[in-house]
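Novice: Have a look; sequence and predicted model below, questions after that.
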Amino acid sequence: MGLDLNKLEHLIAVAEEGSITRAAARLHLSQQALSASIRVLEREVGVPLLDRTATGVSLLPAGAALLEDARALRGAARSALHRARRIGRGEKEVLRLGHTPAVTGEEIITLLRQVGAAHPHMATDVNQRYPHELTDALLAGDLDIGLCRAMTPPHGLARTTLAHQPLSIAVAADHPLATRTSVALSELIGQHFIVWGQPGHSAYTDLLINYCHAAGFEPRIERTPRQGTPPATAVIGTDRLAFVTTPPGPAADGAVRVLALDPPLYAPLHALYSPRTTSPAKDAFLRRRVDLSGL
């Protein structure tokens, strides 16, 4: 039995819109045509997929399970078409790389320099995405690799660890701790920490909070309003602290001082990717042994 990708696209739209009417408008179909397509899909699968009520539609467990695979299949199909067209047109392969704000530009440059040394003809297209945008783009086949920290891959994606980097503490240059070169995490009880994600919704934030718990305290945290900027700059003009992977010493043209953690703690650098897609550039990147010790 084969699955019609168009019908899966219809299921995705209905699930995301929560309404046949809105999904039909999004797909430029009549409501009758969309409803008929979903019912045909249910007959092909052999079980109901949607719970239809007067106020809208919602996924039944079988529909939710099919939706997860449908998104991954749609992304794999889009990647296959993109690859075939590129090869047919004689175009160069481009590694489409995304990263969350927790991965700095310096780290990206170092990674690409190392990969470029082994594969000098590899072209790259790099852009920053927020975590949910990163996973959506990977599932949709719009990115080949997503670099992040501690993110749990959703259904359809895989994760590999590229490196573990030492964590440091960033403070503004006029902060009382700025005269120090290192600090123990246990010394920071009562300090306010700037983070980039909400606890319980960001695996990286949860990792940092767990480090504080292991040091014997509950950290006071607040989410930075400066989303998308280099992590070390978040403390400028504040009395807050931030966990960063920036090397110890002055940063941000002297506006920030970065302190080493003693004993050291580490942050993982992860790569998310779809195992269903074919990309020599992606495979070459993932095979590369990463060394970020020079940062």
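Specialist: Okay, I see it.

Novice: Every contact and neighbour count from this point should use C-alpha atoms.
Specialist: Will do.

Novice: residues contacting Arg223?
Specialist: Going by C-alpha atoms under 8 Å, 6 or more residues apart in numbering, Arg223 touches 194-198.

Novice: From Trp196, how far out is the closest residue to Gly254 other than its chain neighbours?
Specialist: Nearest residue to Gly254, sequence neighbours excluded (C-alpha to C-alpha, 6 or more residues apart in numbering): Ala173, at 6.9 Å. From Ala173 across to Trp196, the span is 21 Å (C-alpha to C-alpha, to the nearest Å).

Novice: show me where the stretch 51-200 of the chain has strands.
Specialist: 56-59, 94-99, 123-128, 145-148, 158-166, 168-172, 182-183, 192-195 (DSSP state E, counting those that start in this stretch).

Novice: tell me the most buried of these?
Specialist: strand 168-172 (a mean of 28; mean count of other C-alpha atoms under 10 Å).

Novice: Now tell me what touches that one from outside.
Specialist: If you take C-alpha under 8 Å, 6+ apart as the criterion, strand 168-172 is touched by 177-178, 232, 235-248, 255-261.

Novice: now swap in stretch 224-236 and tell me
Specialist: Stretch 224-236 has contacts (C-alpha under 8 Å, 6+ apart) with 101-102, 104-105, 128, 170-173, 194-196, 241-242, 244, 246, 251-252, 255-256, 258.

Novice: Filter these down to the buried ones.
Specialist: 101-102, 104, 128, 170-173, 194-196, 241-242, 244, 246, 251, 255-256, 258 (16 or more other C-alpha atoms under 10 Å).

Novice: could I get the strands of the stretch 51-200 of the chain as TSV with distance to Ala267?
Specialist: Formatted as TSV, the strands of the stretch 51-200 of the chain follow (distance: least, C-alpha to C-alpha, whole Å):
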stretch	distance to Ala267
strand 56-59	37
strand 94-99	15
strand 123-128	19
strand 145-148	10
strand 158-166	5
strand 168-172	10
strand 182-183	17
strand 192-195	14
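
Novice: Got another one to weigh against that:
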Amino acid sequence: MADLRRLRYFLAVAQERNFTRAAERLHIAQPALSRQVRQLEQELGVRLLDRTTQSVEPTEAGRLLMERGAALCDEADRLWRDVRGYAAGESGSLSFGYSASTGYETAPTLLAALAEAHPGIRTSTRLLPTGEILAGVADGTLDVGLVRCPPPAPQLVRTLVRLEPQGVLMAEGHPLAGRPAVDVAALAGEILLTHARGDNPGHYDAIAGIFERAGVSPRLRERHLSFDAAQMPVAQGDAVSVVGESARPGLPAGLVWRPLSPAAAIEIHLLTRGDTERPATARLLRVASGTARARGWLRSPS
């Protein structure tokens, strides 16, 4: 296959119709340019230029090479830029897994910030249970995961992106709904709706810790439905739930959220594999760090 460099030399001569002007444009010596064009003709086995003392004109074969060679060089330039973009993290793809709770605000905010900062990175997203996110990042099925309170794992790197203030989700007619904040001790007699510990042990233990520190033991009701946008048991007044403040803006009618007192927060981490980190993943981590600082996500609630 002919050298692309020689093709570019030929194109310059054919466009300028003059070896001297083409050599000046390419910043090379004219004899070297003439030699490169002759070598291209030898490689292709055809005369590309008709040379006279007054002018240089492309032959029929030369005109064909001009027409299609320019497009070939443009495509090669785009390809080189794209490949370099992968190495720099400016292009590429990311598979991103997130849990339902992080989908209210944290995941969309981070992904929007990444798209704005690096539009060349294509992101595919998957809403998954926490256990599947952990397994997916560990085995490489996912590049990045976003979860609450992930457990330490030797092959995973945790990057804290948010300390999310927690509050009580309840029916608007609940006796505690009129308070600006709900004291943890006031929940002693309530039924607390929670997921099974096996679904996310870290988050379960973090919520349990809030009550243990206050010396409170609420009545727990485990829920095995993975997603319920209407929050039916809570809306019906059968239970309350402790959820992050990111759920507040999109609450169904009839529900209210009040912050806990004393203030409490749950950690949200990005998970990556340190041994196989890709340039695009590194870009996401930098964007996430900047976004977290700008939004005050890492400040402890008070």
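Specialist: Perfect, thanks for sending it. None of the values given here were measured: they were computed from a predicted structure.

Novice: Can you give me the TM-score here?
Specialist: Put the two chains on top of each other and the TM-score (TM-score structural alignment, normalised by the length of the first structure) is 0.62; 208 aligned residues with a C-alpha RMSD of 3.0 Å.

Novice: any chance you could map the helices in the stretch 101-250 of the first structure?
Specialist: Taking DSSP state H, counting those that start in this stretch, the helices of the stretch 101-250 of the first structure run over residues 105-118, 131-139, 203-214.

Novice: Would you agree the residue nearest to Gly254 of the first structure is in contact with Arg257?
Specialist: Yes - the criterion here is C-alpha atoms under 8 Å, and Ala173 of the first structure meets it with Arg257 at 5.4 Å.

Novice: quick one on the thing from earlier: can you add distance to Leu147 of the first structure and give the helices of the stretch 101-250 of the first structure back as JSON lines?
Specialist: Shown next, in JSON lines, are the helices of the stretch 101-250 of the first structure (distance: least, C-alpha to C-alpha, whole Å):
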{"stretch": "helix 105-118", "distance to Leu147 of the first structure": "9"}
{"stretch": "helix 131-139", "distance to Leu147 of the first structure": "9"}
{"stretch": "helix 203-214", "distance to Leu147 of the first structure": "13"}
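
Novice: Skip the chain neighbours and tell me the closest residue to Pro154 of the first structure.
Specialist: Once flanking residues are discounted, Pro154 of the first structure sits nearest to Thr135: 7.4 Å by C-alpha to C-alpha, 6+ apart.

Novice: Contacts only, for that neighbour.
Specialist: Applying C-alpha under 8 Å, 6+ apart, the residues contacting Thr135 of the first structure are 146, 153-154.

Novice: Trace it over to the second structure, please.
Specialist: Pairing criterion TM-score structural alignment: the partner of Thr135 of the first structure within the second structure is identified as Leu134.

Novice: now for the helices of the stretch 101-250 of the first structure, which one comes closest to Leu292 of the first structure?
Specialist: Closest to Leu292 of the first structure of those is helix 105-118 (C-alpha to C-alpha; 7.1 Å).

Novice: What residues sit buried inside that closest one?
Specialist: Across helix 105-118 of the first structure, burial judged by 16+ other C-alpha under 10 Å covers 107-108, 110-112, 114-115.

Novice: Could you dump the residues you listed into JSON lines with distance to Val14 of the first structure added?
Specialist: Conversion of the buried residues of helix 105-118 of the first structure to JSON lines gives the following (distance: C-alpha to C-alpha, whole Å):
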{"residue": "Glu107", "distance to Val14 of the first structure": "40"}
{"residue": "Ile108", "distance to Val14 of the first structure": "37"}
{"residue": "Thr110", "distance to Val14 of the first structure": "42"}
{"residue": "Leu111", "distance to Val14 of the first structure": "40"}
{"residue": "Leu112", "distance to Val14 of the first structure": "40"}
{"residue": "Gln114", "distance to Val14 of the first structure": "44"}
{"residue": "Val115", "distance to Val14 of the first structure": "41"}
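
Novice: and which of these is nearest to Leu265 of the first structure?
Specialist: Minimum distance to Leu265 of the first structure across the buried residues of helix 105-118 of the first structure is 17.8 Å, recorded for Glu107 (C-alpha to C-alpha).

Novice: roughly how far apart are the closest one and Pro268 of the first structure?
Specialist: For Glu107 of the first structure relative to Pro268 of the first structure (C-alpha to C-alpha), the value is 12 Å.

Novice: and if you look at Arg180 of the first structure?
Specialist: Per C-alpha to C-alpha, Arg180 of the first structure is found 25 Å from Pro268 of the first structure.

Novice: Between the two, which has more neighbouring residues?
Specialist: Pro268 (19 against 12; other C-alpha atoms under 10 Å).

Novice: ok so the more buried one is a helix residue?
Specialist: No - assessed with DSSP: H, G, I helix; E, B strand; the rest coil, Pro268 of the first structure is strand; it does not lie in a helix.

Novice: residue contacts, the closest residue in space to His270 of the first structure that isn't next to it in sequence?
Specialist: Counting by C-alpha to C-alpha, 6+ apart, His270 of the first structure lies nearest to Thr161, which is 4.5 Å off, once chain neighbours are set aside. By C-alpha under 8 Å, 6+ apart, Thr161 of the first structure lies in contact with 268-271.

Novice: distance between the top helix by length along the second structure and the chain's centre?
Specialist: Longest helix in the second structure, counting residues (DSSP state H): helix 60-88. Centroid separation for helix 60-88 of the second structure versus its chain: 30 Å, with C-alpha atoms, centre = their mean, to the nearest Å.

Novice: Just the buried positions in it, please.
Specialist: 62-63, 65-66, 69, 72-73, 82, 85-86.

Novice: Tell me what angle it forms with strand 121-127.
Specialist: If you take axes from the mean of the first three to the mean of the last three C-alpha atoms, to 10 degrees, helix 60-88 of the second structure sits at 50 degrees to strand 121-127.

Novice: Distance of the closest residue to Asp82 of the second structure other than its chain neighbours relative to Leu285 of the second structure?
Specialist: Leaving out its chain neighbours, the residue that sits closest to Asp82 of the second structure by C-alpha to C-alpha, 6+ apart is Ser91, at 6.9 Å. According to C-alpha to C-alpha, Ser91 of the second structure stands 15 Å off from Leu285 of the second structure.

Novice: that older thread, tell me which of the contacts of Thr135 of the first structure persist in the second structure.
Specialist: Retained in the second structure by both residues aligned by TM-score structural alignment, their matches' C-alpha atoms under 8 Å are the following of the contacts of Thr135 of the first structure: Gly146.

Novice: ok, of the contacts of Thr135 of the first structure, which one's closest to Leu81 of the first structure?
Specialist: For those, the nearest to Leu81 of the first structure is Gly146 (20.4 Å; C-alpha to C-alpha).

Novice: Does that closest one touch Pro101 like I think?
Specialist: No - counting by C-alpha under 8 Å, Pro101 is not a contact partner of Gly146 of the first structure; they are 11.5 Å apart.
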